[in-house]
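> dropping a prediction and its sequence here:
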Amino acid sequence: MTTHVITGAGSGIGAAVARRLHQRGDALVLLARDDARAEELGAAFPGSRVVVADLRRPELLADVELPERVDSLLLVAGVVDLGPVAELTTEVWQQNLAVNLLAPAELTRLALPALRAARGHVVFVNSGAGLRANAGWSAYAAAKHGLRALGDALRLEERSHGVRVTSVYPGRTATPMQAKIHAQEGREYVPGKWMTPESVATTILTALDLPRDAELTDLSLRPGP
């Protein structure tokens, strides 16, 4: 059975991807930030294995027990804190780097033996901020630029092992994170203006399901006209 390890399955893009994979009968290993979220995920995706893992503490992720074979590692979870460089605290920087960059790097390292065994696929759900940085977005964009570099380096390093690597750069998507961003920007949030999580999930599944003779390396999505 095809096995996927997913972060961020509790809402937004991660939940949309998990639903699609669960509906087609694939095995899911879902990482939850705490016991309450783990209980929610267990109810939402019956038959899946749920593991509590706080991505804010990447140094503790070595305790996560992963399957011997992993067909895909889907790194979707993220946090965002906006503000000018003059006002961002070390704590804000540390949280953005830990969740958006260090935790994906550590989970990838830990999962590589299982990914190699399955000739699997790593998908980094990045952001448009991983391609350019706007005012007020320094901490988040810096982490996402680092995630882009991680994906690029990993792709070259793991090619001989048959591991595919895809970085996805969604623009604004109607998710709880987007609602938080609008609140931080002081703007009204109108979900209908933005892409749905399901549209991004379709892109991710397209990359996963691509025949082995090809690899989608970088995918940018923006809200349609």
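Everything's here; your move.
> okay, CA-based contacts and neighbour counts for the rest of this
Will do.
> touching, residue 216 and residue 209? I think so.
No: between residue 216 and residue 209 there is no contact, the gap being 10.3 Å when judged by CA atoms under 8 Å.
> ok, these two, which is more surrounded?
residue 216 (15 against 9; other CA atoms under 10 Å).
> what's in contact with the one helix or strand residue 28 maps to?
Residue 28 belongs to strand 27-32 when assigned by DSSP states H and E. Residues from elsewhere that reach strand 27-32 (CA atoms under 8 Å, 6 or more residues apart in numbering): 1-10, 18, 21-22, 38, 41, 47-54.
> tell me who's in contact with the residue nearest in space to the middle of the chain.
Nearest to the geometric centre of the chain sits residue 76, at 1.5 Å (CA atoms, centre = their mean). Counting by CA under 8 Å, 6+ apart, residue 76 makes contact with 6, 7, 8, 9, 13, 14, 124, 125, 126.
> need the max-distance pair from the residues you listed.
The largest separation in these, counting by CA to CA, is between 9 and 126 at 15.2 Å.
> so those two - more neighbours on which side?
Neighbour count, other CA under 10 Å: between residue 9 and residue 126, residue 126 has more, with 31 against 26.
> the residue nearest to the more buried one when sequence neighbours are not counted: neighbouring residues, count only.
Leaving out its chain neighbours, the residue that sits closest to residue 126 by CA to CA, 6 or more residues apart in numbering is residue 169, at 4.9 Å. Residues within reach of residue 169, counting by other CA under 10 Å, total 22.
> quick one: residue 169 and residue 123 touch, right?
No: if you go by CA under 8 Å, residue 169 and residue 123 don't touch, sitting 10.8 Å apart.
> this is the comparison structure:
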Amino acid sequence: MGRMSTHVITGAGSGIGAAVARRLHARGDELVLHARDAARAKELAAEFPGARTLVGDLADPDRLSWAFSHQTMPERVDSLLHIAGVIDLGAVGDLTPKTWHHQLNVNLVAPAELTRHLLPQLRLAKGHVVFVNSGAGLTAHGEWGAYAASKHGLKALADALRHEEHDNGVRVTSVYPGRTASPMQAKVHQQEGKEYDPERWIDPESVATALVMALDLPRDAEVNDLSVRPGR
């Protein structure tokens, strides 16, 4: 390739996002790491020497446009990797609008808004947008209503974007990991009142391997939907 690729990544602070960021950083690619605030951006920059940061609160998508207008946006974007996400379990009978809005904003509206802002750069580079979805983006179980709704919506966003940008040469991939050993998974177990054993779930490194495979696939092909399930 000769030229280094530039990747914009949300959720690089932990779990799958951190594993993907480490992988791309190690091979010398350029990283632009999204952070919710300046303090978090500083931590990420220290963790990934040479990486740039982009600050904006995904929980408040209405203000992202304003936040980005005060920063230098990357001129080139070869891939936009939406890996950040939040989860709050609860029965439909108990969930408040605040809980619904928080998950829908972070998991769905913010990715749409971030994509909108970076589409010109992605079209120019004939880049790739990757949405880390979830098994909950395909099936909704009890207590998972709001989270699953946000992830079902994320699948719709990815599918629509793929149709819209196909002629512009932009590839779009949804990755559906099963339960992955991460801080988010520990929180889920806590909310479910179950004991958390990371050994039972997918290693984030394995999801990172699958995701980077989709990124590196030659241009004559595109991974649309990639389901990654626990192997044990």
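Sure thing, it's come through. What you see is a predicted model; the values in this text were computed from it and never measured.
> buried only: go through the contacts of strand 27-32 of structure 1 for me.
Neighbour-count burial (16 or more other CA atoms under 10 Å) applied to the contacts of strand 27-32 of structure 1 gives 3-10, 18, 21-22, 38, 41, 48, 50-54.
> end to end on stretch 61-78 of structure 1, go ahead and measure it.
Distance across stretch 61-78 of structure 1, first residue to last, is 16 Å (CA to CA, to the nearest Å).
> and stretch 130-144 of structure 1, by the same measure?
With CA to CA as the measure, stretch 130-144 of structure 1 spans 4 Å from end to end.
> all strands for structure 1, in order.
3-7, 27-32, 49-52, 72-75, 121-125, 164-170, 218-221 (DSSP state E).
> with distance to residue 150 of structure 1 added, can I get these in CSV?
Converted to CSV, the strands of structure 1 look like this (distance: least, CA to CA, whole Å):
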stretch, distance to residue 150 of structure 1
strand 3-7, 17
strand 27-32, 21
strand 49-52, 24
strand 72-75, 12
strand 121-125, 9
strand 164-170, 10
strand 218-221, 13
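> relative to residue 84 of structure 1, which of these is closest?
Using CA to CA, the strands of structure 1 put strand 164-170 closest to residue 84 of structure 1, at 22.8 Å.
> next, the angle strand 121-125 makes with that closest one.
On the basis of axes from the mean of the first three to the mean of the last three CA atoms, to 10 degrees, strand 164-170 of structure 1 is oriented at 20 degrees to strand 121-125.
> tell me the residues of structure 2 aligned with strand 164-170 of structure 1.
Aligned by TM-score structural alignment, strand 164-170 of structure 1 falls on residues 171-177 of structure 2.
> one step back: and which of the contacts of residue 76 of structure 1 is nearest residue 200 of structure 1?
Checking those against residue 200 of structure 1 with CA to CA, the nearest one is residue 13 at 6.7 Å.
> for the alignment partner in structure 1 of residue 77 of structure 2, give me its contacts.
Counting by TM-score structural alignment, residue 77 of structure 2 lines up with residue 70 in structure 1. For residue 70 of structure 1, the contacting residues are 2, 3, 4, 5, 111, 114, 115, 117, 118, 120, by CA under 8 Å, 6+ apart.
> aligned partner of the fifth one in structure 2?
Put plainly, it is residue 111 of structure 1. Following TM-score structural alignment, the counterpart assigned to residue 111 of structure 1 within structure 2 is residue 118.
> which non-adjacent residue is nearest its match?
Per CA to CA, 6+ apart, closest to residue 118 of structure 2 is residue 77, 7.4 Å.
> the residue of structure 2 positioned farthest from its centre and residue 191 of structure 2, how far apart?
For structure 2, the largest distance from the centre (CA atoms, centre = their mean) belongs to residue 93, which lies 28.7 Å off. According to CA to CA, residue 93 of structure 2 and residue 191 of structure 2 sit 16 Å apart.
> and what of residue 122 of structure 2?
38 Å.
> who's more crowded, those two?
Higher neighbour count among residue 122 of structure 2 and residue 191: residue 122, with 25 against 14, using other CA under 10 Å.
> for the more buried one, what are its contacts?
76, 77, 78, 79, 128, 170.
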